[in-house]
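>>> Structural data only, the sequence is not supplied:
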C-alpha cells in the first residue's frame, strides 16, 4: 500500500486497528499483572520483564503489520535515532515494564505508526484504568473520545513539570545533566516529578494535568506517542534548546506553549 496521507477516513481506519491491537495486548498484560509482585533480584526482574514483552508481542505484532502490509517493525524498543524511509511501527509492549513487575500501576501499551520519521497515528492504552489516548496527525488528541488540550499556564513558577530516565544504564554524563536539570527546575518551577516511564508523564502534559516534560535521551518508543499527543493537544514539542524535535534529536521537551520559552531558558542554563 502507499504511504498514509492526511486523509481523515484512512487515518480513522488505521487508528481503529491500532486500538484493537493495543487493547488486546493490554488485556494480556493485565492478566499477567500482580499488585503483590516484589522481585528479589536483578535476574528475576529481567526474567519478568522479558516475559511481559514476549507475551504482548505475540498478541500485537502481526495485527499491526497487517494494517499496513508495506510497513516494517522497529525491533529494539530502547533504540533511538532516525529510521529508514517508509512506514514503521514503533511499539512499546510494556511502557513502564519496571513498574509492572514491581506491582506498581504506572504502565501502558503504546503503538505509533511513523512515516518517513514523522509520527502519524498513535495510541496509548492504560489497562488498569481502561483509559485510551489517541492522536492522528492533524486530527487532534483524545482521551476516551474527549478532545485534549494542554495547560494554559504562562508562569513556570506555577507549573508542575517532570523528567526521568529513558532506560537503565544511561551514560553518566546524561545522568548528571538530568540531576542538574532537576535542581534547576526545583528552583524555577512549582513542583518537579522524576519518574518513569516518559509516556505516563507525557499523557498528563497532553491532558493539561502537567505543564512540561523533558528528557535527555532519544529513545523513540518512549517519546513518539507523547510527542504526537502533546502536539495534537496544542502543545509545543522541541529539543531542550528550542530547535525542532526529530528522531535524530539528542534530547526532548514538550510543554504548554505559555511556559515553553522559560523552560528552555532553565534547561539551557545547564551548559
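Now that the structure is in, tell me what you want to look at. In this text, all values refer to a predicted model and were calculated from it rather than measured experimentally.
>>> Please count neighbours and contacts with C-alpha atoms only from this point.
Will do.
>>> Distance-wise, check the residue of the chain most remote from its centre relative to residue 47.
Within the chain, the residue lying farthest from the chain centre (C-alpha atoms, centre = their mean) is residue 40, at 28.2 Å. For residue 40, the distance to residue 47 (C-alpha to C-alpha, to the nearest Å) stands at 12 Å.
>>> Alongside the first one, take a look at this:
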C-alpha cells in the first residue's frame, strides 16, 4: 500500500459517483428509527452497501467503517475508509438540498483523504494530504477573515437522545456568544457542508461539539488542505478521537477558540 494517499483518490471519486447515482435517483423510502429523533432511510443503507462493495473490490487491504452498518473489515497499515452515506439525512428526508455523501480515508486517527459530493448543489469537493483541496477540480482556499465581527459561523446540530439537555447547555451558550459577536450564525444540518464551506470560504468557521468519524473525516482533510485550522475544543489538533470539531480561517481561529472555552467553562 502506497504512503501517498492521493493514489487512492480516483477510487474514492468512483465510489462517490456510485453514491451520487443512488441519492439522486431514489426516494428516501422506508425510514428506520435509530434513536430519539435519529433515523436512516433506505437510501442511506443502499448507498453504504454499494460503496462498501465497490471499495471491497478496489481496495481489499483497506478497512471500512460506515455509519449505518459499522466496520466490515480491518485494514492493513492503519488505513480505513470512513463513510457517511447521506450526511444530512433529515434534510434529505425533507427534500432539502443540503445533504450529500462523505467519504474519508483515515490513517490511524488522522484523516488523509476526503471526497464530499453535494449532488443537489452540483458541488464535488476533494483533497489528499499535502496536495491541496478542490471544488469541481478547481483549487479552493478558506477565507481571509480576520475578525469575528466579520465572520459567518456555522454551528452543529443540537443534541438529541440521552443527555441532550446537558449537552445542549454548552451548545446554546456558544450560540448566544456567537449571536452577540459574529456577523451571522448559521445551522445547515450537515457536518460535511459545514466543513467544506469553511474550506471554500463561503463561511469563516464552524463549531461542532461532536465528532463522529463518518461525519467529519472527509471534511476535516478538505478544510485543512484549503488552509483552515481544525482543532478539538481544547485547541489540540483534530483527530478522529477528538471530542469536538472546530474549523476556522486562521484569522478568526483564536477568537473562536476563546469563545468555545468561555461557553464550555460555564
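Thanks, I have the structure now. Everything numeric in this text was worked out from a predicted model, so none of it was measured.
>>> Can you mark which positions in stretch 167-177 of the first structure are buried?
Under the neighbour-count criterion of 16 or more other C-alpha atoms under 10 Å, stretch 167-177 of the first structure has residue 177 buried.
>>> now do the same end-to-end measure for it.
Using C-alpha to C-alpha, one end of stretch 167-177 of the first structure lies 15 Å from the other.
>>> Pretty sure residue 116 of the second structure sits against residue 219.
Yes: Residue 116 of the second structure is within contact range of residue 219, at 7.2 Å (criterion: C-alpha atoms under 8 Å).
>>> what about those two, which has more around it?
Under the criterion of other C-alpha atoms under 10 Å, the comparison of residue 116 of the second structure against residue 219 puts residue 219 first, with 33 against 30.
>>> which residue lines up with the more buried one in the first structure?
Superposed on the first structure with TM-score structural alignment, residue 219 of the second structure falls opposite residue 226.
>>> Find the residue closest to that match in space, skipping its chain neighbours.
In this structure, residue 226 of the first structure finds its nearest non-sequential neighbour in residue 202, 5.0 Å apart by C-alpha to C-alpha, 6 or more residues apart in numbering.
>>> hang on, isn't the one you found packed against residue 228?
No: judged on C-alpha under 8 Å, residue 202 of the first structure makes no contact with residue 228 at a distance of 9.9 Å.
>>> so how far is the helix or strand the match of residue 219 of the second structure falls within off the chain centroid?
Element membership for residue 226 of the first structure, per DSSP states H and E: helix 220-232. What separates the centre of helix 220-232 of the first structure from the centre of its chain is 5 Å, taken as C-alpha atoms, centre = their mean, to the nearest Å.
>>> To what extent does it diverge from the second structure after superposition?
Its aligned residues in the second structure lie a mean 0.9 Å from helix 220-232 of the first structure after superposition (mean C-alpha distance after the TM-score superposition for the first structure).
>>> right, and residue 37 of the first structure touches residue 101 too?
Yes: the criterion here is C-alpha under 8 Å, and residue 37 of the first structure meets it with residue 101 at 6.2 Å.
>>> ok, these two, which is more surrounded?
More crowded of residue 37 of the first structure and residue 101, by other C-alpha under 10 Å: residue 101, with 25 against 13.
>>> what do we get in the second structure for the more buried one?
Using TM-score structural alignment, residue 101 of the first structure pairs with residue 93 in the second structure.
>>> what's the nearest residue to its match if we skip its chain neighbours?
Nearest residue to residue 93 of the second structure, sequence neighbours excluded (C-alpha to C-alpha, 6+ apart): residue 28, at 6.1 Å.
>>> And for the one you found, the neighbour number?
17.
>>> Wasn't it part of a helix?
No: Residue 28 of the second structure: not assigned to a helix; according to DSSP: H, G, I helix; E, B strand; the rest coil it is coil.
>>> With residue 243 of the second structure as the reference, measure out to it.
Distance from residue 28 of the second structure to residue 243 of the second structure, by C-alpha to C-alpha: 31 Å.
>>> Now do the contacts for the residue nearest to residue 226 of the first structure.
By C-alpha atoms under 8 Å, 6 or more residues apart in numbering, the residues touching residue 202 of the first structure are 213, 226-227, 229-230, 254.
>>> about what we covered before: which residues are in contact with both of residue 116 and residue 219 of the second structure?
The overlap between the contact sets of residue 116 of the second structure and residue 219 (C-alpha under 8 Å, 6+ apart) consists of 102, 192, 196.
>>> So what does residue 259 of the first structure match up with in the second structure?
The alignment partner of residue 259 of the first structure in the second structure, by TM-score structural alignment, is residue 252.
>>> name the element the residue mapped onto residue 167 of the second structure from the first structure belongs to?
The alignment partner of residue 167 of the second structure in the first structure, by TM-score structural alignment, is residue 174. With elements taken from DSSP H and E, the one containing residue 174 of the first structure is helix 172-186.
>>> next one: residue 10 of the first structure
helix 8-32.
>>> what does that helix contact?
Helix 8-32 of the first structure is contacted by residues 4, 52, 55-57, 59-60, 63-64, 67, 93-94, 108-111, 121-128, 134, 136, 139 when judged by C-alpha under 8 Å, 6+ apart.
>>> Next, the angle from the very next helix or strand once past it to helix 8-32.
Scanning forward in sequence from helix 8-32 of the first structure by DSSP H and E, the next helix or strand is helix 42-67. Helix 42-67 of the first structure runs at 150 degrees relative to helix 8-32, counting by axes from the mean of the first three to the mean of the last three C-alpha atoms, to 10 degrees.
>>> Now whichever helix or strand comes after helix 42-67 of the first structure on the second structure. Mean distance?
On the C-terminal side of helix 42-67 of the first structure, the closest following helix or strand by DSSP H and E is strand 72-73. Strand 72-73 of the first structure, aligned to the second structure and superposed, deviates on average by 1.5 Å (mean C-alpha distance after the TM-score superposition for the first structure).
>>> what packs against the helix or strand following strand 72-73 of the first structure?
Following strand 72-73 of the first structure in sequence order, the next helix or strand is strand 87-95 (DSSP H and E). Packed against strand 87-95 of the first structure, as judged by 3 or more C-alpha pairs under 8 Å, 6 or more residues apart in numbering; DSSP states H and E, are the following elements: helix 42-67, strand 72-73, strand 108-115, helix 220-232.
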